[in-house]
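In: Return atomic coordinates for the entry below.
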Amino acid sequence: MKSYNFMLPQPGKKEVLVKQNYIFEPCFDGTRVLLYKNDDKIILLNRKSKNISYKYPEFNSAWTNINADSAVLDGVIVVLDKDKKPSLNLLQQREILDTSRDILAKSKEIPATLFVFDALELFEADFTSTTLDRRKEKLREIIRENENFRVMPYIGNGREVWTEMQKLGVEGVIAKDIRSEYQDGKSWAWMKIENIKKANCFIVGYAGDKTFADSPVLTLILGFFSDKQVKYAGRTEIDLGFGKGFDDFLSKKLIARIKKEKLNRKETPFLPEEDIEKLKKIYAGKQIMWLMPSIVAQVKHFGFTENSELIKPVFMRLRDDKWGEDCVLEKKDFQ
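Out: Predicted coordinates for the structure are as follows:
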C-alpha cells in the first residue's frame, strides 16, 4: 500500500454551480483525513500526515464498514450537534484532547462521524488515474454505512446544494469535475465555493494578562505569509469563560499550548518591525507576549483592509492539522 497526498480545491465563484459534467458536495467544517485500511487495521492521517487514529476510537471498528481487504479513502471527520449539523465547537472539544481517558470519554459523549467521498486505492489497485464518476461508483460498492461512517452525498444541481448549505450555515460547496483524476495538491478540477469567508492564521502573540488570571478575555495576534513574507493579519478575542465557545477545560488546553510556544525576551517576534511598533501603540500600558508561529487558528472574517489585514476576524477553532507554513494568503485573496 503506497502513501498519497491530498487533492485540494481551488477557490471558485457561484457561476461554477451551473457547470455541466460536475457534481456538487457539501463542504463541511471538519478535519480532512486519508483513511488507510489493511485487513482489520485502520489508520487516519491528517493534512500534516500525522496519525490521529488514537483521537477517534469510535473508528477502530470502521474496517467492518469497508468491503475490501485494503483501501485508501479520502474523507472528513465532523461532529454533529443534536440537530445533525456539523459543529466546530464540538469538533474542537475532540481535537484538543490528548489523554486516552479524556478521548475515550468524549468519544462516547460526542461521537464523531466520518464522511468518505473518494477512493484512491482498493484491493491494492491504484484508482487515482480513474475518473471521479468511476471512483464514486466503486466507493458506493464497498461501503456499508452506519450512523458514524457515511458516504458524502452529492448531486448534479449545484444551486440546490448551495441553498441547503446556506440554511445549515456551513462552510460551502465543493464542485468536482466527474472526468477528473485524483491529483496531488491543488487542482482546478475541484473548486470550493465558500458560504463563509475563512482564513488560517498562525498566532504570533497575545495581549493582556501575562498569567491569564486577571482577565477572562484573551486577545490573539495573528499573522500569515504573503509573497513569502510574514504579515500582520489582525487580532481576535476569545472569552476564556463559559458561554463563549470555550469551557474551562478547553481554556486550560489553549493556555498550555500558548505557554509552550512563548518566546524568551532575547528572541525576535515573527512580525515586521512596523507591525510590532503599531501593536505596542495599540496596547500601550499592556504587555504583549510573543510566540513561535506554530499554533494555527482558523478565523472567519469580512474581507481585507487596504493594508491587507483581516476585517473583524472571529476565532473559530485551532487547526492542529495545519503547519504555520500553510497560512499563506496571496494578492488574489485580497481582491
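
In: Every contact and neighbour count from this point should use C-alpha atoms.
Out: Fine.

In: Neighbours of Glu325, how many?
Out: 14 (other C-alpha atoms under 10 Å).

In: any idea whether it is helix, strand or coil?
Out: What DSSP: H, G, I helix; E, B strand; the rest coil gives for Glu325 is helix.

In: tell me, how many neighbours does the closest residue to it other than its chain neighbours end up with?
Out: Nearest residue to Glu325, sequence neighbours excluded (C-alpha to C-alpha, 6 or more residues apart in numbering): Phe225, at 7.5 Å. Applying other C-alpha under 10 Å, we find 19 residues neighbouring Phe225.

In: In contact with Asp239, which residues are there?
Out: Contact partners of Asp239, counting by C-alpha atoms under 8 Å, 6 or more residues apart in numbering, are Pro216, Val217, Leu218, Phe246.

In: What residues sit buried inside the longest helix that the chain contains?
Out: Longest helix in the chain, counting residues (DSSP state H): helix 248-260. Residues of helix 248-260 classed as buried by neighbour count (16 or more other C-alpha atoms under 10 Å): Leu250, Ser251, Leu254, Ile258.

In: circling back: want to throw the contacts of Asp239 into JSON lines with neighbour count?
Out: Formatted as JSON lines, those follow (neighbours: other C-alpha atoms under 10 Å):
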{"residue": "Pro216", "neighbour count": "15"}
{"residue": "Val217", "neighbour count": "16"}
{"residue": "Leu218", "neighbour count": "17"}
{"residue": "Phe246", "neighbour count": "19"}
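
In: any idea where the helices of this structure begin and end?
Out: Counting by DSSP H, the helices of the chain are 88-95, 100-109, 132-142, 158-168, 248-260, 273-282.

In: could those helices go into a markdown table alongside distance to Leu45?
Out: As requested, the helices of the chain are exported to a markdown table (distance: least, C-alpha to C-alpha, whole Å):
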| stretch | distance to Leu45 |
| --- | --- |
| helix 88-95 | 13 |
| helix 100-109 | 17 |
| helix 132-142 | 19 |
| helix 158-168 | 27 |
| helix 248-260 | 22 |
| helix 273-282 | 36 |
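
In: Another sequence for comparison is provided below:
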Amino acid sequence: MNWDGYRLAVHVEPSRVRILTRGGHDWTHRFPAIEAAAKVFGPTTMILDGEAVVLDEGGRSNFGLLQAALGGRGGKREADEARFYAFDLLYFDGHDLRGMEQRERRTMLEDAIAEGGTVIRLSEEIEGEGAAILAHACKLGLEGIIAKDRRAPYRSGRLGDWLKLKCIQSDGFIVVGYEPSTKVTGAISRLLLAARRGDELVYVGGVGTGFTDKMARDLRKQLAAMPAKVPPVALKRKNAVFCEPVFVAEITYTEITSDGKLRHPSFKGLRELADNGDVFDLKK
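Out: This next block holds a predicted model:
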C-alpha cells in the first residue's frame, strides 16, 4: 500500500530509540507513542523503514490528519494518534541487511514485529498481478500501491527500484508564493506552485481549495516570514507575493493541461524541501 504520511526510520538502540525523517531530522519527540512502542523491541538493535500515518474513520491514511496532529508545518505538537507501518528492515542485531534480497528482509521483518501491534504495525504485502491489485486498492478509496522487486537489495534514494502506482494524481509542488485573501483577514486565497524542469522552477498554477480559514491564515504567516528577494518563477501577477522556495505542497489534481497548469488542484498539506520532499519533475 502507498501510505499517505511521513517516511521515517525507527532506530532501536540498546539505550534509546531514535525516529529520523528522510532528511535526517530527529523527530523522536514528535512521535512519543511510536517511541514507546519501539522501546519494547529492546535490547535488540534494529532499524525499521516505514511510514507514520494517522487513519481516518474508514481506516485510510490521511496526510491532512497527520499534519493536524503535529500542529501543522513547524508545529510543536506530539502526534500520539500516529501509527507506524513498517515495510522494511535495514539492520538487525548487529547486522546490516541492506545487501539481502527484499523477500529475505521481509521474512526477517515479519519475525521481528509481532502481529497485532497497536502502534507499530506490519505494512501488508500482497503478491499478484499489479493492475488487479491497484484496481482493488482504488475501489477501497486508497491512494495507491507500491510495487517492489522481491529480489532486489535495499538502495537509498529514488532510483526506480520501487514503482508508485496511484489511484489519483498526487504530487509535491514547490510553493513560490501566494495571493492574499480579500475575504479573510490575514489569510491567503491561493498558493502559487511550481514544478521542476532540470535546474529551473516552472509555474504550474495555483491552488485555492483544501484548506480551512485557520490553515489559510497559518500559511500566510509562515510564507510572509520568508519573502523572496528575487521571484522564484517568471510570473507577472499584480497581487502575487513571492516567498523563498523552501516548502513543498502536497497536491491532488486530475491532470496537467496542455499549457502546463494543474487541473482541479486541491491542497493536502505542507512539507519541507530540506526534508527531501518529492517535487514533480516536468521532464519525467
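
In: From the chain's centre, how far out is the longest helix of the first structure? Work that out for me.
Out: Relative to its chain's centre, helix 248-260 of the first structure lies at 19 Å (C-alpha atoms, centre = their mean, to the nearest Å).

In: what does Gln229 of the first structure align to in the second structure?
Out: Under the alignment by TM-score structural alignment, Gln229 of the first structure pairs with Glu200 in the second structure.

In: Quick check: the gap between that match and Leu70 of the second structure.
Out: With the distance defined as C-alpha to C-alpha, to the nearest Å, Glu200 of the second structure ends up 32 Å from Leu70 of the second structure.

In: For the two, indicate the residue with more neighbours.
Out: The neighbour count for Glu200 of the second structure versus Leu70, taken as other C-alpha under 10 Å, is higher for Leu70 (20 against 10).

In: Stretch 288-301 of the first structure maps to which residues in the second structure?
Out: Aligned by TM-score structural alignment, stretch 288-301 of the first structure falls on residues 240-253 of the second structure.

In: now the matching stretch: how far from the chain's centre is it?
Out: Chain-centre distance of stretch 240-253 of the second structure: 15 Å, with C-alpha atoms, centre = their mean.

In: What is the linear distance spanned by that stretch between its boundary residues?
Out: Start-to-end, stretch 240-253 of the second structure (C-alpha to C-alpha) is 22 Å.

In: what's it in contact with?
Out: Under C-alpha under 8 Å, 6+ apart, the answer for stretch 240-253 of the second structure is 168-180, 193, 223-224, 226-229, 231-232, 262-274, 277-279.

In: before we move on, what about stretch 84-93 of the second structure?
Out: With C-alpha under 8 Å, 6+ apart as the test, stretch 84-93 of the second structure has contacts from 34, 44-53, 96-98, 102, 105-106, 108-109, 119-124, 154.

In: Provide a list of residues in contact with Arg237 of the second structure.
Out: Not one residue lies near Arg237 of the second structure by C-alpha under 8 Å, 6+ apart.

In: Over to Thr257 of the second structure?
Out: Per C-alpha under 8 Å, 6+ apart, neighbours of Thr257 of the second structure: Arg263.

In: Distance of it relative to Glu250 of the second structure?
Out: With the distance defined as C-alpha to C-alpha, Thr257 of the second structure ends up 18 Å from Glu250 of the second structure.

In: can you give me the strands for the stretch 1-150 of the first structure?
Out: Per DSSP state E, counting those that start in this stretch, the stretch 1-150 of the first structure carries strands over the ranges 7-11, 22-27, 31-38, 41-45, 70-78, 113-122, 125-126, 149-151.

In: which one of those lies closest to Lys167 of the first structure?
Out: The closest of the strands of the stretch 1-150 of the first structure to Lys167 of the first structure is strand 22-27. By C-alpha to C-alpha, the value is 11.9 Å.

In: For that closest one, list every residue counted as buried.
Out: Tyr22, Ile23, Phe24, Glu25, Pro26, Cys27.

In: Over to stretch 40-55 of the second structure?
Out: Residues of stretch 40-55 of the second structure classed as buried: Phe41, Thr45, Met46, Ile47, Leu48, Asp49, Gly50, Glu51, Ala52, Val53, Val54, Leu55 (neighbour count, 16+ other C-alpha under 10 Å).

In: picking up where we left off before, compute the inter-axis angle for the longest helix of the first structure and helix 88-95.
Out: Interaxial angle, helix 248-260 of the first structure versus helix 88-95 (axes from the mean of the first three to the mean of the last three C-alpha atoms, to 10 degrees): 60 degrees.

In: Against Asn2 of the second structure, how distant is Ser123 of the second structure?
Out: From Ser123 of the second structure over to Asn2 of the second structure (counting by C-alpha to C-alpha), the distance is 10 Å.

In: got it, and Lys283 of the second structure?
Out: Lys283 of the second structure sits at a distance of 23 Å from Asn2 of the second structure (criterion: C-alpha to C-alpha).

In: now Val184 of the second structure
Out: Distance check for Val184 of the second structure against Asn2 of the second structure: by C-alpha to C-alpha, it reads 35 Å.

In: Taking the buried residues of stretch 40-55 of the second structure, tell me the two that lie furthest apart.
Out: So, the buried residues of stretch 40-55 of the second structure by C-alpha to C-alpha: farthest apart are Thr45 and Leu55, at 28.3 Å.

In: Who are the contact partners of the spatially most central residue of the first structure?
Out: Nearest to the geometric centre of the first structure sits Thr31, at 5.0 Å (C-alpha atoms, centre = their mean). Applying C-alpha under 8 Å, 6+ apart, we find Thr31 of the first structure in contact with Asn46, Val76, Ile77, Val78, Asp321.

In: lining up the residues you listed with the second structure, which overlap?
Out: Cross-checking these against the second structure gives Asn46, Val76, Ile77, Val78 as conserved contacts, using both residues aligned by TM-score structural alignment, their matches' C-alpha atoms under 8 Å.

In: Now tabulate these in JSON lines and tack on distance to Pro111 of the first structure.
Out: Putting those into JSON lines (distance: C-alpha to C-alpha, whole Å) gives the following:
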{"residue": "Asn46", "distance to Pro111 of the first structure": "18"}
{"residue": "Val76", "distance to Pro111 of the first structure": "14"}
{"residue": "Ile77", "distance to Pro111 of the first structure": "10"}
{"residue": "Val78", "distance to Pro111 of the first structure": "9"}
